[in-house]
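J.: have a look; sequence and predicted model below, questions after that.
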Amino acid sequence: MGLKEEFEEYAEKAKTLPEKTTNESKLILYGLYKQATVGPVNTSRPGMFNMKEKAKWDAWKAVEGKSTDEAMSDYITKVKQLLEEGTAST
């Protein structure tokens, strides 16, 4: 299985993360996913009254220097970690 296929598999698995997954972890995944699928940030930062979208934009901007493959690999690693944490604490 290639990296892209594995990435897509873990993108599906990410939809089944435990409810207790922190917003911080979700933002990390969001940033890595956007970097892997879109590339560097291509929009302006949302205004101060749109806190959720601004946090998502910031998470994406934080990983802006990563290559597509690096972002995919980091995303897979993070999803695996979160899934393991979810099953370990139940």
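T.: Good, I have the coordinates.
J.: could you use CA atoms for every contact and neighbour count after this?
T.: Will do.
J.: okay, helices next: where are they in this protein?
T.: 3-14, 23-37, 51-62, 68-88 (DSSP state H).
J.: one more structure, for comparison:
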Amino acid sequence: MGLKEEFEEHAEKAKTLPDSTSNENKLILYALYKQATVGPVNTSRPGIFNLRDRAKWDAWKAAEGKTQEEAMNDYITKVKQLLEEACISA
């Protein structure tokens, strides 16, 4: 299985993460996903009163130095880690 296929498989698995997944981990996954699929941030930073979108933008900006392959690998690793933690705590 190629990296892109494995990435897409784990993107589907990420949808099954429990609701108790922390916002910090959700932001990490969001940032890695965007970096892997879109590349560097290509929009302006949302306004100060748009806290949710601003946090997502900041997380994505923090992942900016990663190549698409690095972001895919990190995303896969993070999803595996979170699924494993979910199984242990269940």
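T.: In hand now; what should we look at? Keep in mind that what you see is a predicted model, and the values were worked out from it rather than measured.
J.: taking the helices of structure 1 together, which one is wrapped up most tightly?
T.: The highest mean neighbour count among those, using mean count of other Cα atoms under 10 Å, belongs to helix 23-37: a mean of 20.
J.: and it, which stretch of structure 2?
T.: Here helix 23-37 of structure 1 aligns to structure 2 at residues 23-37, judged by TM-score structural alignment.
J.: roughly how far out does that stretch sit from the chain middle?
T.: Stretch 23-37 of structure 2 sits 2 Å away from the centroid of its parent chain (Cα atoms, centre = their mean, to the nearest Å).
J.: quick one: average offset of that stretch versus structure 1, please.
T.: Mean deviation of stretch 23-37 of structure 2 relative to structure 1 after superposition (mean Cα distance after the TM-score superposition for structure 1): 0.2 Å.
J.: Ser44 of structure 1: which of the helices of structure 1 is closest?
T.: Closest of these to Ser44 of structure 1 is helix 51-62, at 8.5 Å (criterion: Cα to Cα).
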